[in-house]
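Got a predicted model here, sequence first, then my questions.
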Amino acid sequence: MTRILKLYSNGEWVDSSNPIKQDILNPANQEIIAKAPEATKEETEEAIKAAKSVFESGIWSECTPLERANVLLQIADMMEDNMNELVALEVENNGKTKREAESDASDAADAFRYYAGLLSNTSGQTYEASYDLQTMIIKEPMGVAGLIVPWNFPLLMSVWKIAPALAAGNSIILKPAEITPMTAVKLFELMDQTDLPKGVAHLLMGSGSIVGQTISESNDVDVVSFTGSTEVGRNIMQAATGNLKKISLELGGKSPNIIFEDADFDTAVDHALFGIFMGSGQVCTSGSRILVQEGIYEEFIKKYVEIVKGINVGPGNDENSEMGAIVSEKHMESILEYIRIGKEEGARLAFGGNRIVQDGMEKGFFIEPTVFADVTSDMRIVKEEIFGPVVVIQKFKDEAEAIKLANDTEFGLAGAVFSSDQNKAMRVIKKVRAGITWVNTYHLTNVQAPWGGYKHSGIGRSLGTYGLDEYQETKQINISMDPKPIQWFK
């Protein structure tokens, strides 16, 4: 039976006054799994007002760090107790493989535990500015946090924003992507069973043009954190100028993966596969540009394509699937259009390029893992983010050219270097203009490390202590240890 979803506002599950419902599909077979409400501008404004009122009441914002930490741990416990359902919903709604969904859900629970632990070790700074003046530096919650998340990691991206925002003492409004709300709904059902005060957290489904725009423009929202496309990020920046609210943007990428001749060949090939085809390439940090030194260029392509041909593409709930569905028909068509453009531009199609419509996948949104070689920097498939299982392989001569090609992009989210020469690897990775980088590995990271990019890949950082800072104000308090008249004016 198709599930009818509701909004969660001011501590209650409520229907939207908008009669329009969004069909939520399983991208592996196009079955309608739910119908989601489309919150109105007025409902969004009401949620913001309620969130602000609860923040000002101090029922959460004035809790001790330990009290907030205990609630975060309750949420983590609830997630772990309901892990199988969270994984199943993520697979069904997003199309990713079960293995990927399990990793995401586990990391999400860990994020709540991390920020709970961070709260139990809070510290500030003090300065003795002079013999009679003591200065304290403290952190305070900002107020109402608007959290706007993408469809590629519906659960994990939600938690990456919710956990630090709540840890800091803010009220929150989460807007999930229109097509992937299922795990966010389940997460809020679980949060509703904890000691989190009613009205602190709100869940609003709906369009970016209404819900997202209202959140971004509102003078009662103090910080907006957005993960998604660079184009939408620019719109949010413009909308946020009304009250000069703080913004955090994690945007697009076209990340270089540099492979030198002296790299461990099999390791480099393996990580280059994982770097792009994990998540069906629908990952902001995907290593979608592989730069290979000329001495091993053809050998690399041969070995790479040989393995790509054996990648098992299929429904995410199939234990044998190594790469799942594309999230929607619209996005699938966009990827296929880029493949057509790549052919037209003269790139060599080494493998793939087609929609998969056999073996029971004819109703799903599946694309072959696709490899283009002999590309040049002026090609659109090299310059623009495709956000799918499409990789371009480019040849370079030496270290200087590798760095030049790596940085020849408007983006700066991620990048990697593979070399057995650690000195060279460090020289090169330091010159790659990107915020998340690797040496002799790809994608592996942890909740303690900051996440974000340079250039058009965004502003601010998620995760780690940096992620908590995004949701806090910094205040100085100056205390006179010897109160007396200044006698400036006599």
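In hand now; what should we look at?

C-alpha only now, for contacts and for neighbours.
Fine.

Wait, a helix at Glu85?
Yes. Assessed by DSSP: H, G, I helix; E, B strand; the rest coil, Glu85 belongs to a helix.

Kindly provide the distance from it to Ala350.
Separation of Glu85 from Ala350 (Cα to Cα, to the nearest Å): 39 Å.

all helices of the stretch 51-200 of the chain, in order?
Assigned by DSSP state H, counting those that start in this stretch, the helices in the stretch 51-200 of the chain fall at 65-81, 83-94, 98-119, 154-167, 182-191.

of all those helices, which lies closest to Phe274?
Judged by Cα to Cα, the one of the helices of the stretch 51-200 of the chain that comes nearest to Phe274 is helix 98-119, at 11.8 Å.

In that closest one, which residues are buried?
Residues of helix 98-119 classed as buried by neighbour count (16 or more other Cα atoms under 10 Å): 98-102, 104-119.

also this one, for the comparison:
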Amino acid sequence: MQDQDVQPFLIGAEWTRGEGTPFESRNPATGALNGLIGAASAADVDRAVATARAAQAEPAWRDMLPHKRAAILRRLADLIEADAEWLARRQMQENGKRLQECRDQALAGANAYRYFAGICEVMPSEVAPARGNHLSLVVYEPFGVVAAITPWNSPLTLESQKVAAALAAGNAVVLKPSEFTPGPALRVAALALQAGLPPGILNVVTGLGLETGGALVAHPDVRLISFTGGTATGKAIARAAAQRMAAVALELGGKSPHIVFADADLDKALDGVLHGVFSSTGQSCIAGTRLFVERGVYDAFVARLVARTRELKVGLPDDPATQVSPLSSFIHRDKVESMVAMAAEDGGRILAGGTRPADPALAGGAFFLPTIVAGLANDARLCQQEVFGPVLCVLPFDDEADLLRQANGTAFGLAAGIWTASMPRAWRVARALEAGTIWINTYKELSVSVPFGGFKESGSGREKGFYGIRTYQEPKTVMWGLA
């Protein structure tokens, strides 16, 4: 194997294949090899963190005036937008997401840089009310080196949201993308240098989670770890960070309740439920995977839902007619299949899907049919564990008390959806639900301008929104005596 056969990663201004064993990237829609990716060893990670620390200590970035830092972020946004088609197709080839959704996410990633560039220019420091003969100032300082660790389901948006905010706050970043989707991060890192970002302020290390990610989490010079991914991994990161009192921002798993009251516009609710769980092939932390329907309309609504689900077009991600594309990998497809089998063992009835598609044209990919499971109690394993695939549990409820007991009866608390014509009911239920984002008469509407994060085991801290930049800064009080 020649060096030129391996995609290198970026440390400072140097592209290197690293000391680790290169790994494969495969297209989950076809099984074809995308290429070999260089793997960062612990020594490579140490060099990346040292490079980031040295670059962040230099005034070229740390002391750069906010409007000049914002100008670089805006140039990077323009370059991402100009390169959006390449980025979209690369993400599609690596995680199987529908091409149109990848295109939308590429543009959303560019807009995240624009958003945080704008905040960078207007984010104020504070003068606190004095309690004596002094001036009380609150200023905000960057942490220094931030480790950003991202998942495979939506790298174009998730990486942009983390990196843009961390850079706008004045930090240097070492980004570790998922081993399944390294391509977008590497391309954006090259564009960042082209935009004028000082070398070493954004570094990308590729590799497997335990080796590369583990070394990054354990590194003593990483002051903040920003992680999006599974709850079990998030807990392990939190434990490792606690050993050296490093800060963490964790956006973890979900088992979001999607609620339909009898007085709702049931046609719109049906569209919302389908979109909420089966878009992105269910590979979304906010997917509405537990559907609660008021008992009076439960049978009729679920029957319509099953019929619509069976009509969904499962196909290749670059086919414009496709509504459900493959899962991100064959390993993940196997996990989803095993969890559906587990549900059947627990007494669940498969109302739709539950198998791979029969179409021979899809036999080479990691496809799984959109699936609906009924007959389980809310405490069943499938209703409590995150599947991260196109699998929906349907459950009836009798009244608000019954609903809230079930909806909040999970370790997760990331998102929830409510469909009702009653404004008072919508407000009561929204306030009572234990989740970081609540949608009313809509679902999965996303914006970089509002905070995002979870309650309970769905994470800690918030990203996005005006104060999302504060996640990547530490407040400092300066008391100036006037006596």
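Alright, I've got the coordinates. It should be emphasised that the depicted structure is a prediction, and the values quoted were computed from it without experimental measurement.

Quick TM-score on the pair, please.
Comparison of the two superposed chains (TM-score structural alignment, normalised by the length of the second structure) gives a TM-score of 0.98, and 480 aligned residues with a Cα RMSD of 1.2 Å.

out of the helices of the stretch 51-200 of the first structure, which comes closest to Ile341 of the first structure?
helix 83-94 (26.3 Å).

So which residues of the stretch 351-483 of the second structure form strands?
For the stretch 351-483 of the second structure, the strands defined by DSSP state E, counting those that start in this stretch occupy 371-374, 391-397, 415-419, 437-440, 459-460, 473-481.

Out of those, which gets nearest to His332 of the second structure?
strand 391-397 (13.2 Å).

now the closest one, how far from the chain's geometric center?
24 Å (Cα atoms, centre = their mean, to the nearest Å).

Out of the strands of the stretch 351-483 of the second structure, which one sits most buried?
Highest mean neighbour count of the strands of the stretch 351-483 of the second structure: strand 415-419, a mean of 28 (counted as mean count of other Cα atoms under 10 Å).

what's it in contact with?
Defining contact as Cα atoms under 8 Å, 6 or more residues apart in numbering, one finds that strand 415-419 of the second structure is touched by 254, 256-261, 264-265, 269, 286, 288, 426, 429-430, 433, 435-443, 454.

which ones are touching whichever residue in the first structure pairs up with Ala13 of the second structure?
The alignment partner of Ala13 of the second structure in the first structure, by TM-score structural alignment, is Gly11. Contact analysis of Gly11 of the first structure by Cα under 8 Å, 6+ apart lists 192, 198-202.

Next: Val387 of the second structure.
Counting by Cα under 8 Å, 6+ apart, Val387 of the second structure has contacts 336, 339.

any idea how far Ala71 of the second structure is from it?
On the measure of Cα to Cα, Val387 of the second structure and Ala71 of the second structure end up 41 Å apart.

Show me the contacts of strand 415-419 of the second structure that map onto helices.
Among those, the ones falling in helices (DSSP state H) are 269, 426, 429-430.

Most neighbours among those residues, which one?
For those, the largest number of neighbours (other Cα atoms under 10 Å) sits with Ala269, at 23 neighbours.

Go ahead and confirm that one touches Ile440.
No. Using Cα atoms under 8 Å, Ala269 of the second structure makes no contact with Ile440, being 10.3 Å away.

Glu85 and Ala350 of the first structure: who's more crowded?
A direct count of neighbours by other Cα under 10 Å for Glu85 of the first structure and Ala350 places Ala350 higher, at 17 against 14.
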